[in-house]
Structures are given as C-alpha cells and as structure tokens.
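Asks: Okay, predicted coordinates and the sequence, questions at the end:
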Amino acid sequence: MCGIAGLYHLSTPKPVDPARIERMCDAMAHRGPDGHGIWTAPGVGLGHRRLSIIDVAGSPQPMASSDGRVMLVFNGEIYNYRELREELRAGGAMFHTDGDSEVIIAAWQRWGPQCVSRLHGMFAFAIYDLEARSLFLARDRLGVKPLFYAALSDGSLIFASELKGLIAHPLLRREVDPLAIEDYLAWGYVPDHRSILTGVHKLPAGSSLLLRHDRALPAPNQWWDVSFAERRKGRAADLEAELLHLLRQAVSSRMVADVPLGAFLSGGVDSSSVVALMAEASGAPVKTCSIGFDVAGLDETSYADQVARRFATDHRARTVSPDDFDHADDLAAMFDEPFADASALPTWRVCQLARETVTVALSGDGADEALAGYRRHAFQHGEDRLRAILPQSLRGPVFGGLGAIYPKADWAPRPLRAKSTLLALAGSSEQGYARAIGVTPPELRQTLYSPDFLRERGEYRAEQPFEAMMRSAPARSGLDRAQYADLRFWLPGDILTKVDRTSMAVSLEAREPLLDHRLIEFAATLPEGLRLKRGQGKWLMKKAMRRYLPDEILYRQKQGFVTPIADWFRGPLAGAARAISSSTSLARTGWFDTRRLGDIAEAHISGRSDHSRLLWQLLMLDKSLIRLAIV
C-alpha cells in the first residue's frame, strides 16, 4: 500500500520541478513510511511513498520498465500477479523483481490500456509511456483505492492518492463547490461524482484516463461494471458450493504478504466468515482485533470473543469512550473532505490496534452490498411489492399526505417510526431508496440553508444523480437496482473511503476479500431468493458458512459498527453541539440559517429529537473547512 502523486502537462511539455512533486508526496507520508522516490522528465513528474508489503527489499518506485520506455507509480496490491508474471514471461517478458509492480508494467506493454481487465486486486496507478508521451491513470473495479486529479491554470494536470496531495500544489484553487455541500448534507460524505473543491475530480471506480500532450482532457473511460441483469441457474446446493469456493479463493489470495498479517473481527457475519476462512487456510493462529464501546447496547465484543475462541485466534480488544471525541480534528485531517460516518472513529481505533502487531489486515466489507445484507434491502423489497400493486397516482397523495403530518418520533419504538416509510412509499422505488440510504432528507435540508445558498444551489438536489444511477442500472428488479447503487455509489464514497483513510493514517494496509470482483459478479447473478429470503439477507452466504459458524453469530440481528454519538451530544459534547450555530467557522460561511441550527441542537440535547447524525455532519464540515483553510 502506498501513496502516489504526479503532474502532467496537457499542453506544451515544460520542465517539472522535482521539489513540487516531493511536497505533494510528503503530504501523504503516512501512506508510505518505508521509502519514497521522484522521477521527472519534460512535461511529466511522478512521485511515490511506499509501504512495503511484498518484495520488501525490492520494487522501488517510480519503477522503470527493463527497456526504459515506461515509468510506473502504483498504490495497491495485485493478487494474481504471480500467475500473470508466468503468462507474461512465457510471452518473452523479463522480470528483475519479485513484486507486483513490475507485472503491471509488463501487462501495459503487452496489452496497453486493456491491461486493467487482467488485474485482480485493489489499485490506483499511473503509467507514463515515454514513446507515446502519454499518461495512463487507472482505478480498480470497486474503488478500493482512491485517485484525485485536477487541471491547473498553467495547463498541467495533477493527481494524488489523497486530496491533501493536490492541496500541496500552490496553483490548486481552494474554492468550495456549493453542490458538494448539498451532496454532503444528503449523504454524510462527498460522493465520487464530486469533490468539496471546485475543479477537483475523483477518478470513478472501474475507470481509466488516457492523457496525451496537446490534447484536451478527456472524460474517464469506464472499463468495468457489475451487472444484475442475468440470473444464474442451477440447484441451490451447487450455487452454495460455488459461493464457498469463491469465498475461500478471495480470502486465501489476500493472505499473501511478506509482513505480519491479521484481520479485523467485529463478531458479525462478514468479519467472522473472513476469520474462519483465514484460520482454515493458515497453519498459525490468525491475529485478530476488535473495538468495543462503553455503551452496553452498542458493544459487540462478546461475539468477537466467541469467534476468536472458536478459531483459537491471537485476539486483542480495546474500548472507545466519549473521550475519543477529542480526536475529531484528527479525523478531519485524515479525510480532507468532510466525512460524517461516525463509525470512522472506531474504525481508526481498530486500525491503530491492528498496526501494533501487523502491517496488513483483512476486513469484512462488501458482503452486505453484494448479497443484500442490510435491513434497508428487505424494506426496499417489500415497499416495491406494494408500489407494484398501488399506482403512483394513489400512493403519492395518500402516503405523501400521511408522511407529511406523521411526527418524526425518534423516541418511539422502531415499528412506530413510520414517517420515513410513508414518505418512501409516496415516491418511486429510486426515491424511496435514496431516502433509505441518505442521512439528512430533502425536507430537512431545505430548512437548514440560508436564502442565498438556496439560490446558489438552484434546482439541483443530491438525490438526482443517485436516482438516475438506479434507473439506468443493468438490473431486473428494485432490489437489483438498490444493490447496484450500493456498490457503485455508496460503497466507494462512504465505506471504502472510511477504511482507506483510517488504515492509511496509521500505515496499515486493509484488504477486502469480500470485494473480490469474481465474487461480486457471481453474487449479482444469484436469484433474489438466494440473496434475500423471508427478510433474511445474505441467505446463501449464511447457509454456506453454517459449517464454520454457529447460528448465534450468523442469524443474530445486524448491529453495525456504530458510535454512541447521540448520547455524547447530550452529555460531554453538548457544548460542541450548541457552538455549531454561533461560534464556528461554519456559522460564518453564510450557507446556513444559524437560528435553525441552534434550535436543532437544543432539540437534540433536550431529548425531544435525535439529530445526532446531523450535528456530527455539521461539526465535521466545520472542522474540514478549517483544515482546508476555506474560512
């Protein structure tokens, strides 16, 4: 795992100052503390920070091809590099290292831009071809590894693994995109189709960019997508066996490392499955770690302990407390852009714990998205059945009217919190799922903004690109479209961003075996009833894992990796909640109705409403703006 950065002149090739590339890389030193390198030529500069995982003593970057015609900087891991190396060697390629970086170079020289389809793994890389004078940027299929880029006023394009790498360049403008504020309030993060800064872009997951001198900046080329349009046929037992084979293959391929390796263990289905398959493939005890909370209703460490004992892992645990809020500034520094998934705090803590003994840790991310494991998938499936029975002309006025007058009963038992369901049923399948996955609904956002900001936002709503993605998805059903949007929109924007930044902040490589693209593609073809049956998500996976895990782990209610921020904002953090409306940089932007923000804080502190997620969003936005020196 590493950090990469570079500069490419789209117009006339000009000399590149190596010190400028070095500053961009130094801003991401946490991503690669084991080594660094800079290479420049007329019109181009490449930089690299290295975290040594495979071929520790070799494979320095930037790396040149044996004939000197190609230069590479690479962040990630290619899990099938050994098989590719043998295939390429049979075709005449020569190799001088034992790592995967040189395999990417040889694959580029053999297959050109199409080489990405041969790579199995997580990656973001840049290849400069000295003969063609072209720069090729690519990102892995699911977006596990990030890549930011921006065009500058001097005709150059800069790129880096993190936004802070771009910010280190003096010509980058630090102007907030107002639509990014709308997106962030809706989702709790800035999705991949936008950046917090105007003019900065994120290369989409499964996409590439081929740049040439004296050519305009092209649009990214999407080279991979997942399709839910086909259905796998066969007996359930045969599909279960195939799924288990893919799970084993995904886990074992990610256990290749020349440094200590372990796993995150929450005690949920996904991480427990990964640990079970690691234990099966390993001759030594698996190193595992977990994070608990000092709020009993949110603590899952007893389940993690149960799995650790079952597989005799070398297990360690730690507790997160309200005192950890003191590290909110550290979180803002990790993410650069505002990021309000409160589980980032315990994720960072578990990464810190893992890094004390290992350099690589396997996570359980991805199975919920691929196999319909979230509660919202069951709700979406049921709501779509009702939408199919009742026409929009009836649902809109009836459910919309009821939803408008139904109280937002945050204090009530879950079955009585019907407002969101009523509003979801009033709209289309896409509108309903946007509500299910969003953080701050459009009606509430409308009341937060100042008149000036509302004029600047115009007709744009954050849900529009999400709903468009669902409508155009290669899919057969509403559940298919929901899962597609999870994989293409929510997963790279939220979950993978969280894991990448928190793990890289402590120089830990996190690997996601359940996001192996072969496993994802297989899961997308499963009949709906093998993904979601009688309200039970991940049905086939749980059935396959019963030979390893007890029903108490497989079938208990999904809890999620959450943080007790609601309690915190009513206790030790009440002062921080009140300050949002008056004494913060955010209050000085002019974007919000500060009186309304104050009312929201008091309603939460008094217990009348639960606005903890919104308060956390506003707090993290404020801290990000300070970090970016915007206000």
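Replies: Alright, I've got the coordinates. Numbers count the residues shown, from 1 in each chain.
Asks: C-alpha only now, for contacts and for neighbours.
Replies: Noted.
Asks: Tell me the buried residues in the helix of greatest length in the chain?
Replies: Longest among the helix segments of the chain by residue count, using DSSP state H, is helix 236-253. Residues of helix 236-253 classed as buried: 239, 240, 243, 244, 246, 247, 248, 249, 250, 251, 252, 253 (neighbour count, 16 or more other C-alpha atoms under 10 Å).
Asks: in terms of contact, does the fourth one touch residue 544 like I think?
Replies: Yes: Residue 244 sits in contact with residue 544 when judged by C-alpha atoms under 8 Å, with a separation of 6.2 Å.
Asks: how about the strands in the stretch 401-550 of the chain?
Replies: Listed in chain order, the strands found in the stretch 401-550 of the chain under DSSP state E, counting those that start in this stretch are 509-511, 532-533, 536-537.
Asks: And the longest helix of the chain, how far out from the chain middle?
Replies: 24 Å (C-alpha atoms, centre = their mean, to the nearest Å).
Asks: so what secondary structure elements neighbour that helix?
Replies: Where contact means 3 or more C-alpha pairs under 8 Å, 6 or more residues apart in numbering; DSSP states H and E, helix 236-253 is packed against helix 269-281, helix 517-524, helix 539-544.
Asks: could you check the angle helix 236-253 makes with the second one?
Replies: Angle of helix 517-524 versus helix 236-253, following axes from the mean of the first three to the mean of the last three C-alpha atoms, to 10 degrees, is 160 degrees.
Asks: Packing partners of helix 517-524?
Replies: Against helix 517-524 (3+ C-alpha pairs under 8 Å, 6+ apart) you get helix 236-253, helix 367-371.
Asks: Mind putting those helices into CSV with distance to residue 95?
Replies: Listed next are the helices and strands packed on helix 517-524 as CSV, based on distance: least, C-alpha to C-alpha, whole Å:
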stretch, distance to residue 95
helix 236-253, 22
helix 367-371, 36
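Asks: can you tell which of those is closest to residue 303?
Replies: When those are compared by C-alpha to C-alpha, helix 367-371 sits nearest residue 303, at 18.7 Å.
Asks: Check what contacts that closest one and list those residues.
Replies: 270, 373-374, 483, 486-487, 491, 514-515, 520, 523-524, 531-532, 537-539, 541 (C-alpha atoms under 8 Å, 6 or more residues apart in numbering).
Asks: got the contact list for the closest residue to residue 134 other than its chain neighbours?
Replies: What sits nearest to residue 134 in space, not counting adjacent residues and going by C-alpha to C-alpha, 6 or more residues apart in numbering, is residue 212, at 4.6 Å. Counting by C-alpha under 8 Å, 6+ apart, residue 212 touches 10, 132, 133, 134, 135.
Asks: also this one, for the comparison:
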Amino acid sequence: MCGISGLFDTHGQRPFDRALASRINNIQAHRGPDEDGLHLEPGLALGHRRLSVIDLTTGQQPLFNEDDSVGVVFNGEIYNFQALVPELQALGHRFKTRSDTEAIVHAWEAWGPACVQRLRGMFAFALWDRQQQTLFLARDRMGVKPLHYAWLPDGSFVFGSELKVLTAHPAFVRSIDPLAVEDYFAFGYVPDPRCIYRNAHKLPPAHTLTLRRGDAAQAQPQPYWDVQFINDNPIDLADAEAELRERVREAVKLRMVADVPLGAFLSGGVDSSAVVATMAGLSSTPVHTCAIGFDDPRFNESAFAQQVASRYRTDHRLEIVKSDDFDLIDTLAHLYDEPFADSSALPTYRVCQMARKHVTVALSGDGGDESLGGYRRYRMHLGEEGVRSRLPPGVRSPVFGLLGRLYPKADWAPRALRAKTTFQAMAMDTVQAYHHSMSHLRTEQRQRLFAPAFERSLGGYQSLDVFRQHAARAQTDDPLALIQYLDYKTWLVGDINTKVDRASMAHSLEVREPLMDHPLIEWLATLPSGLKIKGGEGKYIFKKAFEPLLPHGVLYRPKMGFSVPLASWLRGPLAQRMRDSVLSPRMLASGYFNARGLQTLVEQHLGGHHDHATALWMLIMFDAFLRQAQAPAQAVPQAATPAVAMPA
C-alpha cells in the first residue's frame, strides 16, 4: 500500500523541478513511510511513497522493465499476481523481483491497455511507456484505491493518490466548484468523478485514462468493467450457500498473502464476523482481531465481537473510546482534503490507529451490505416500490405529494410516526425517491440553507443528476438491483471506500476488502434479489450460508452501525464549537449560505425543538474544509492521541 504522484508534460519535454516533484510526493508520506522513490526524465516525473507489504527487499518504485522503457508507480495489491507471473514468463518476460508491481509492467507489455482486465485486486497506478510516449492511469473496479488528477494552466498534467498532491502544486488553482458544494450537502461527500475544486477530477472506478504526448487534450476516462445484474441464476438455496462460502473463502485466502503482520477488523457485525471466521479456517495460528467499543451502550457492539473472538480463539484487542471523542475534526478535514461528513470517520480513524499497533495489514467486511442487501433502506425502498407499482403516477404523485407537504416533520417522534419523508418519496419516481432517502439534506432543506445567489450559480443543477446518470447505465429493472448499482457507483466509492482509505493510510495501515472481490461481486449479481432480501430479512443468503460458522445472535441481531452520538454532542460539549463554526465569519462571507438559515438551525437544535445534528455536522466539516483550503498545503500531522479507557 502506497502513495503515488506524478507530473507529465502533455505538449513536449520540458523538465520538471526535482524539488517540486519531491515536495508533492512527500506531502502524502503517511501513505508510505518505509521508502520514497522518484524518477525524472524530460517531460515526466514519477513519485512513490512505499508501505512495504510484499517483497520487502526488492519492491522499490518507480519500477521499470528490463530495458527501462516501461515504468510504473502503483498503490494497492494485485492478488492474482502469482498466477500471472508464469503466464508472463512463458511469453518471454523476465522478473527481477517478487513483487506484484512488476506483474503490472509486464502485463502492459503483453496486453497493453487490456492488462487491467487481467488484474484482480485493489489498485491505482500510473504507467509510463517511453517508446509510445504514453502515460496510462488505471483504477480498480470497485474504487477501493483513489486517484486524483488535474491539468494545470501551462498544459502539464499532475496526479496523486490524494487531492493534497494537486493542491501542493503552486500552479494549481483552488477554485471551488459550486456543483460539488451542492453534491456535498446532499450526499455528505463529493461523488466521483467530481472534486471540490473545479479543475480537479477523480478517476472513476473501473476506468483508465491514456495520455499520449502531443495528443492529450481530448483524453477522457474510459470504462473497462461494470457490474451487470442478471438476477436469473437458477441455483437452489443449499448450493448457493455452499458456493457463497467457497467464494468468500477464496477471496479471503487471496488477501492473506503478506510479508508483514496481518489481522482483521472485528466489529461484531455479520460481515466482519464472517471474514474472521473464514480467516480462522485458513490460518494455523490465531487471527489477530481488533475492535473499538464505545462507553455509550447505544453504540457499543464490542460484546458481539467478543463472541466471535472467543469462538475462534483470536488474539483479540479491544479499546473503548469515550463518547466525547470528537477532537479529530481538524485532523479529518486535513486528511480528507475536501468536505466529508460521515461521522463514523471518527471511530474508523481510531480503529485504524489501534490496529496499526499490532498489524500492518487488516481485512475488513466492507462491501457486504451493498452486495447482499443489508441496509434497512433497501427493505424500505422495496416496500415503497410495491406501492408505486400498483398506483399510476397520475394518482400517486398528487395524493402523496399533498400528504408530504401537510404532514409535520416530527424528529422527536418514534420512527414509525415519521411519515413525512415516506409520503414525499411515494410521490416520486424510483430514482428520485432513492436519492431522497440517501440525501443527508433533502432538496427543500438545501434550498433553505443556500443563499439565493449561490442557488443561481448552480444553473439548475441538482445532485439528483448524479443518480440519473448512473441509473441510465444500470441495465436492470429489478428494484433492488437498481439501488445496489447506484450505491456501488456513489455511496460505496465516495463514502465507505474514501473513509477507510484515508483513515487507514493516515496510520500507514493497509486494509483489504474480500467482500469487494470483483468475481464475487459478479456472481452475487446473478442471484435473484429474493435470495438477498427474503421475508424482511436482509442478507438472507449470506446469513444462511454462515449459520454453521457464526452465533445466531450475531447473525440475526438488529443492525447497529458504526455511529457516534452527534445530537447530544452538539447540544453538550460541542455546542460552542458548533456555533463558532457554523456562524463563523468565514462561513457567512463564503457566499454559499443564507445567514438566517444557519442561525435558525443552531437555535432550533440547541433549544431541543428539532434534531439538526446531520446538517450541523455537515456545516462544521465544511467550515473545517474552508479553513484548510485557505492554508498552505502541508503533510498530514501526527495522529492525535485517542481518548481510550481499557476495558475492565
């Protein structure tokens, strides 16, 4: 696991300054503390920060082929590289290392841009072919590893694992994209391929970008893979359970190859528990497991993690984080480079910090909810779809639209009585309704929050357009498959994978996600949706498959999630910080917000009349981003000390 960076002159062969190339590379030294590598030649600079995981002695980068005509900088892991090596050797390629990185170089020589089709893993890489004067960038299918890029005013091209590589370049213009602001206040993150800055981009998952010197101006990302939901696999339940266990076993086994200490996150949820159970069956020694608990019982899953740890006799480490552990706001803003509002980034940072004390590589259960129908919102959406399918839009839209307008917003009421959102969604079409349910701040809330001048600057753009564009490519009319596809393209990449990558890399920890193994994803997409959600039970097939390996109480308990007590924080110890941030001169002068709207949110939340915790947290993190954006780019600061109480 590493950090990559680079500069490319798209027009000619102007030399790049070594000090500049070194500075933008080392701005992400946290991603690779073991070694740094730099290669410069006319019109090109390639940088690499290395976290040594495989082939500790000879895997330095940039890594070149036999005649130094093809080189690569690479972030990630190629899990099938050991199978590729003999195939490439048979084609005449000679290997000088034992690293998976070298397989990429020779795969390019053998298959050109189609090499990505042969790679199984998580990756972002930039490859230079001197003979073809071509720079080739690629990102893995599920977007586990990040890759950012921009064209600079002089026509040169800059790329890096993190956005801070781009902002560290003195020619990069930090002009905020208003469309990204709209997206952020809808989703809580800026979805790919957009960045918070106008001229910066994220290479989308499962895409490549090819730049040829002298012909790079029109270069556009090109897709090389997509998940296709077939949902017509005729397999019976027993065979599906057995095959699912075996496919998970293979995905886990591939990810247990490392030359450094390896372990797993164990939250006590279904997915991480299944990964740990599978690892235990593959390991001759106890699996190292790490868990974070909270001193607030409403958010503490550590007892369920302990059940799994005890069953498999893992070397289990638990740390209890105090419920007032909110001193990471500025650290997170610096780490994520653009506004990011998932408050579970706080405990994710802490569990990565703790895990790194014991292991260098950790397996996680991320991706299971999206592939197997684990979220409560999936079941609610299917219920709404049942009503939509029975009522014509001409009846449904006006009736439920009126109910949605008249029904009061009742944050204080039991969930079953909070019908306003449901009524609003019932008046919408499928894609609009799912966007409504996924929006942190819904359309009317954003309109009240934004200043009229800023609304006009959007030119009619709404974040719904993101979902519309992806839905048009989904090629499925299955209600569950459609929203799973939308989550793959937005939530999983922009929120989950971004959160885990930045939090883990802040501590030089490599996290591997077996449930995002693309052959597993492809196979799951063939299963009928009725095997994923059945009788109101999410992850039905997954839970049935792992019944022999996990306690019933772990498999079938209510989903808790990795949450923090935001509402109480913002009325208690964070109240003054919240007021100072949301109503700061910086926010009021930004031009984005309606000042009276900000004041109302603060007053209503502090008065206990409404729960505006989500909106206020988003505003706090946006203010923290603005403060960072106005400061000179700098390396990630040393990790903050956690507030930890060891369990009795």
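Replies: Good, I have the coordinates. These figures come from a predicted structure and were not determined experimentally.
Asks: next one: stretch 212-220 of structure 2 to chain centre, how far?
Replies: So, by C-alpha atoms, centre = their mean, the centroid of stretch 212-220 of structure 2 is 29 Å from its chain's centroid.
Asks: hang on, the earlier thing: could the helices and strands packed on helix 236-253 of structure 1 be laid out in CSV, adding mean neighbour count?
Replies: As requested, those are arranged in CSV below (neighbours: other C-alpha atoms under 10 Å):
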stretch, mean neighbour count
helix 269-281, 23
helix 517-524, 21
helix 539-544, 22
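Asks: Roughly how far does the residue of structure 2 positioned farthest from its centre sit from residue 430 of structure 2?
Replies: For structure 2, the largest distance from the centre (C-alpha atoms, centre = their mean) belongs to residue 395, which lies 39.1 Å off. Note on residue 395 of structure 2: its distance to residue 430 of structure 2, by C-alpha to C-alpha, to the nearest Å, is 16 Å.
Asks: repeat for residue 91 of structure 2
Replies: Computed as C-alpha to C-alpha, the residue 91 of structure 2 to residue 430 of structure 2 distance reads 50 Å.
Asks: for residue 560 of structure 2, same thing?
Replies: Computed as C-alpha to C-alpha, the residue 560 of structure 2 to residue 430 of structure 2 distance reads 27 Å.
Asks: more crowded one of these two?
Replies: Ranked by neighbour count (other C-alpha atoms under 10 Å), residue 560 of structure 2 and residue 430 place residue 430 first, with 21 against 12.
Asks: Looks like the more buried one contacts residue 386 (just checking).
Replies: No: applying C-alpha under 8 Å, one finds residue 430 of structure 2 not in contact with residue 386, separated by 10.9 Å.
Asks: where do the contact lists of these two overlap?
Replies: What both residue 430 of structure 2 and residue 386 touch, as defined by C-alpha under 8 Å, 6+ apart, is an empty set.
Asks: State the three-state secondary structure for residue 72 of structure 1.
Replies: The three-state label given to residue 72 of structure 1 by DSSP: H, G, I helix; E, B strand; the rest coil is strand.
Asks: any idea how far the nearest residue to it once chain neighbours are set aside is from residue 107 of structure 1?
Replies: Distances taken as C-alpha to C-alpha, 6+ apart put residue 127 closest to residue 72 of structure 1, at 4.6 Å, once the chain neighbours are dropped. Look at residue 127 of structure 1 and residue 107 of structure 1: by C-alpha to C-alpha, they are 11 Å apart.
Asks: More neighbours: which of the two?
Replies: Comparing residue 127 of structure 1 with residue 107 by other C-alpha under 10 Å, the one with more neighbours is residue 127, at 24 against 21.
Asks: Wait, a helix at that one?
Replies: No: per three-state DSSP, residue 127 of structure 1 lies outside any helix segment and is strand.
Asks: Next up, the contacts around it.
Replies: For residue 127 of structure 1, the contacting residues are 70, 71, 72, 73, 105, 135, 136, 137, by C-alpha under 8 Å, 6+ apart.
Asks: Show me the helices in the stretch 251-400 of structure 1, by range?
Replies: 269-281, 301-310, 328-335, 344-355, 367-371, 375-389, 392-405 (DSSP state H, counting those that start in this stretch).
Asks: residues in structure 2 aligned with the shortest one?
Replies: This points to helix 367-371 of structure 1. Aligned by TM-score structural alignment, helix 367-371 of structure 1 corresponds to residues 368-372 of structure 2.
Asks: can you list the residues that contact stretch 94-103 of structure 2?
Replies: Outside stretch 94-103 of structure 2, the residues that reach it (C-alpha under 8 Å, 6+ apart) are 54-55, 58-59, 63-66, 72, 74, 77-79, 81-82, 84-85, 88-89.
Asks: now stretch 154-162 of structure 2
Replies: Residues outside stretch 154-162 of structure 2 that contact it (C-alpha under 8 Å, 6+ apart) are 3-11, 25, 28, 75, 124, 145-152, 165-166, 337.
Asks: Off-centre distance for it?
Replies: A distance of 22 Å separates the centroid of the chain from that of stretch 154-162 of structure 2, by C-alpha atoms, centre = their mean.
Asks: again with stretch 50-57 of structure 1
Replies: Distance, stretch centre to chain centre, for stretch 50-57 of structure 1: 24 Å (C-alpha atoms, centre = their mean).
Asks: Now that stretch: buried residues?
Replies: So for stretch 50-57 of structure 1, counting by 16+ other C-alpha under 10 Å, buried means 50, 51, 52, 53, 54, 55, 56.
Asks: Nearest residue to residue 50 of structure 1 in space, please, no chain neighbours.
Replies: residue 32 (3.9 Å).
Asks: was I right about that neighbour contacting residue 3?
Replies: Yes: assessed by C-alpha under 8 Å, residue 32 of structure 1 is found in contact with residue 3 at 6.1 Å.
Asks: overlap in contacts of the two?
Replies: 48, 49, 50.
Asks: which of those lies closest to residue 233 of structure 1?
Replies: Looking across those and measuring by C-alpha to C-alpha, the closest to residue 233 of structure 1 is residue 50, at 44.9 Å.
Asks: can you tell me how far residue 323 of structure 1 sits from residue 47 of structure 1?
Replies: Separation of residue 323 of structure 1 from residue 47 of structure 1 (C-alpha to C-alpha): 38 Å.
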